[in-house]
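> Provided below for reference: sequence and predicted model.
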Amino acid sequence: DKHIEGWKKVTDAVHKAGGYMYIQLMHAGRMSHPDNTPHHRQPVAPSAIAPGVEMFTAKGMQDIPVPRELSEEDIQTTIADFRKAAAAAIKAGADGVEIHGANGYLINQFIGENSNTRTDEYGGSIENRTRFAIEVTKAIVEEIGAERTGFRISPGTPLGGIQDGEQGPELYRYLVKELAKLDLAYLHVMHLGNEKLLQDIRSIWTNPLLVNRAGRALEDLSVDIDRGLADLVPVGVWSLANPDLVERLQKGAPLNEADPTTFFGLGSKGYTDYPTMEELESQEG
């Protein structure tokens, strides 16, 4: 309830400024470390397989331990947790939620061939490896409505040690088709270069499509929109470092450089202290 009260202040401010806000729902799964939790618990995942990467902690970078495999009962509890989180986001004033099914986190771990070796209905076939993602989405749609629900995927992205396997493109075509049946608000693709797959996703997905190209140059910002492959282009890091990003883009003004050393900080530094053009001009004056 305290989190809802805190986020209400944020959503109220966003709405007052004429904006909209979707809150991303993310379960880290095995991408966690006991030192990053107040209860020092072992991470959980589809299978008891460590990602083979390090995790940022207060003590510095540490190897991520082997996670505990979720039981089928745990899976149902986690689906209910996603539903509860979606309801809380709407109660906090958000316009909707984005289900994080990408970047090596829990939903992506169920999808990954090397992170999910289950032999029950949540592992093995394409239908089974996508089952958790689809069931989470259906629960959230039932709770808050499809028009308030987005979904993020990252085909072929090796973050968190995830490998899609040879069936990867086929799996994502199947997943997108199933999600399309739910008539979601949007699909958000972190795109790493499989152009044929992106074209297929565009043909399958008729609702708004967000395409985030990793390593995209600023001058290429509108390429996917111009080609008809995307309806919107996410600008995460640029908008973090430039609170007046829209105005800067309109004027062709230089952008502040984001400081990656502050991305996992605990204070305002690197989050709310980047200057606007107006502030920079007043400083120079």
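Done, it's in.

> Going by C-alpha atoms from here, please, whenever you check contacts or count neighbours.
Fine.

> Hmm, residue 21 is touching residue 12, no?
No - counting by Cα atoms under 8 Å, residue 21 does not reach residue 12; the two are 9.7 Å apart.

> hey, where'd the strands end up in the stretch 1-150 of the chain?
Secondary structure of the stretch 1-150 of the chain (DSSP state E, counting those that start in this stretch): strands at 22-25, 44-45, 54-57, 60-63, 68-69, 96-100, 149-153.

> just so I know, which of the ones you listed lies nearest residue 107?
Among these, the nearest to residue 107 by Cα to Cα is strand 96-100 (7.3 Å).

> elements contacting that closest one?
On a contact count with 3 or more Cα pairs under 8 Å, 6 or more residues apart in numbering; DSSP states H and E, strand 96-100 meets strand 22-25, helix 72-91, strand 149-153.

> from those, which stretch is densest packed?
strand 149-153 (a mean of 23; mean count of other Cα atoms under 10 Å).

> Touching the next helix or strand along the chain from that one from outside, list them.
Going down the chain from strand 149-153, the next helix or strand is helix 168-180, by DSSP states H and E. Applying Cα atoms under 8 Å, 6 or more residues apart in numbering, the external contacts of helix 168-180 come out as 126-127, 130, 134, 137, 155-156, 197, 200-201, 204-207.

> thinking again about what came up before, Throw the strands of the stretch 1-150 of the chain into CSV and include distance to residue 77, thanks.
Listed next are the strands of the stretch 1-150 of the chain as CSV, based on distance: least, Cα to Cα, whole Å:
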stretch, distance to residue 77
strand 22-25, 15
strand 44-45, 13
strand 54-57, 26
strand 60-63, 27
strand 68-69, 14
strand 96-100, 17
strand 149-153, 20
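
> Dump the helices and strands packed on strand 96-100 into JSON lines; add distance to residue 55 as well.
Shown next, in JSON lines, are the helices and strands packed on strand 96-100 (distance: least, Cα to Cα, whole Å):
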{"stretch": "strand 22-25", "distance to residue 55": "20"}
{"stretch": "helix 72-91", "distance to residue 55": "22"}
{"stretch": "strand 149-153", "distance to residue 55": "22"}
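
> Second structure for comparison follows:
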Amino acid sequence: MTTIWDPVRVGRMTLKHRLAMSPLTRSRALADGTPGPLAAEYYAQRASLGLLITEGTQPSEDGQGFPNSPGIHTEAHVAGWRKVAEAVHAKGGHLFIQLMHAGRTSHPANTPHGRQAVAPSAIAPNVELYTPSGMLPVPVPRALTQVELLATVSDFRRAAAMAVEAGADGVEIHGANGYLIQQFLAPNANTRMDNYGGSIPNRIRFAMEVAAAVSAEIGADRTAIRLSPGSRLGGIDEGEHYGDVYRHLVGELAKLDLAYLHLAHGGDESLLKDIRAIWRGILLVNRINRPIDAVGKDIEAGLADMAPIGRWALANPDAVDRLRAGEPMNEADQGTFYGGGAEGYTDYPRLTTSNVAARVA
């Protein structure tokens, strides 16, 4: 039986175990999108997780959704991420930068350029978003033209090249959680009448074009993608037949031989089994609100190859050691998730010999 402690080959990487760090928005970048001064320390602290998937990182100015989220589309961004990659590699870890275009899940107040958000169609998500002025309704976005869609694919391609230039081991394309790529998949966000809307092959077209462009630029073995079938984040409603969309999409993605597929799994067990059968490569499965003692169950059952962890990684720079030793985890402080400095970012305590001795006594 395979467990989380068995080694695994992922793309060009050989990992000592099957844990990974999930992407976690922290909103601590500088105003221009350069990773903040503590980012290298934060990620390096968690290098023992082996594969670190960074927070969502915009591939262009129009891709930004949240205040102080990082980018990877300027030379300053490359220099900032290079410090992170070097720090992670020095600790024996690997770094995939997640490329996230927020699409309509944005607000002009959250971006330096203050422009209207872009999306498949001019449909507001009917949700609120955090801004420097507090929670505000997300405005109606502007529909991308076909020329702009091609330019957006090029933005992803260029961002991937810049990520590798910065020293990252690869990139994860964010096709989940209600952001731009998933907006194309959902009928309530995509009402286009051209070859990017309507039928399933049309609705998956943008996702496939991005994945193909990125893998052609940096290599399929350095390219991954994240999906969240059935997720309703960001006002998304994929309809009752969303499983058909994902079966088709995963089948087409499988032809690209990417480094891995990362599923944010919402509980559709039948679809997970189908995807496992379709996707013969490395599969990461992140179950929503999974308890820490169940983190390896999908691997043991043959439903996944790796188990990414989110909040547990955020609050425990030594999560691997704690899991191996059966020691309790720090609880994450939700009040310090987004923005701020070291508090709740780089100051979570590690296990010490005295910690363990005190519990045994």
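Thanks, I have it. On a predicted model such as this, the values are computed, not experimentally measured, just so you know.

> picking up where we left off before, ok, of the contacts of helix 168-180 of structure 1, which one's closest to residue 80 of structure 1?
residue 137 (10.9 Å).

> OK, contacts around that closest one?
99, 179.

> if I look at it, how far off is residue 87 of structure 1?
13 Å (Cα to Cα, to the nearest Å).

> same deal with residue 242 of structure 1?
31 Å.

> what about the helices in structure 2?
Secondary structure of structure 2 (DSSP state H): helices located at 39-45, 75-90, 146-165, 180-185, 200-203, 205-218, 242-254, 269-278, 297-300, 311-315, 319-325, 353-360.

> returning to that earlier point: relative to residue 32 of structure 1, which of the strands of the stretch 1-150 of structure 1 is closest?
Comparing those by Cα to Cα, strand 54-57 comes nearest, at 6.9 Å.

> before we move on, back to that, reformat the contacts of helix 168-180 of structure 1 as a markdown table; add distance to residue 107 of structure 1.
Shown next, in a markdown table, are the contacts of helix 168-180 of structure 1 (distance: Cα to Cα, whole Å):
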| residue | distance to residue 107 of structure 1 |
| --- | --- |
| 126 | 14 |
| 127 | 14 |
| 130 | 8 |
| 134 | 10 |
| 137 | 11 |
| 155 | 12 |
| 156 | 14 |
| 197 | 20 |
| 200 | 22 |
| 201 | 19 |
| 204 | 21 |
| 205 | 20 |
| 206 | 23 |
| 207 | 22 |
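
> just the buried members of those residues?
With neighbours counted by 16 or more other Cα atoms under 10 Å, the contacts of helix 168-180 of structure 1 contain buried members at 126-127, 130, 134, 137, 155-156, 197, 201, 204-205.

> excluding its backbone neighbours, what's nearest residue 8 of structure 1?
In space, and not counting its chain neighbours, residue 8 of structure 1 is closest to residue 92: 4.6 Å by Cα to Cα, 6 or more residues apart in numbering.

> What lines up with the one you found in structure 2?
When structure 2 is aligned by TM-score structural alignment, residue 92 of structure 1 is paired with residue 166.

> Ok, residue 194 of structure 1 next?
With TM-score structural alignment as the criterion, residue 194 of structure 1 pairs with residue 268.

> And its match, how far from residue 212 of structure 2?
For residue 268 of structure 2 relative to residue 212 of structure 2 (Cα to Cα), the value is 27 Å.

> So for the two, which sits in the more crowded spot?
Each of residue 268 of structure 2 and residue 212 has its neighbours counted (other Cα atoms under 10 Å); residue 212 has more, 20 against 11.

> Tell me which residue of structure 1 matches up with that one.
Going residue by residue (TM-score structural alignment), residue 212 of structure 2 aligns to residue 138.

> how about that match, what does it touch?
Residue 138 of structure 1 neighbours (Cα under 8 Å, 6+ apart): residue 182.

> Go again with 7 Å.
By Cα atoms under 7 Å, 6 or more residues apart in numbering, the contact list for residue 138 of structure 1 is empty.

> Could you do the one 5 residues further on as well?
For residue 143 of structure 1, the set of contacting residues under the criterion of Cα under 7 Å, 6+ apart consists of 83, 87.

> let's go with 8 Å and repeat that
Neighbours of residue 143 of structure 1 in contact, by Cα under 8 Å, 6+ apart: 83, 86-87.

> Tell me which of those residues persist in structure 2.
Among the contacts of residue 143 of structure 1, the contacts conserved in structure 2 (both residues aligned by TM-score structural alignment, their matches' Cα atoms under 8 Å) are 83, 86-87.
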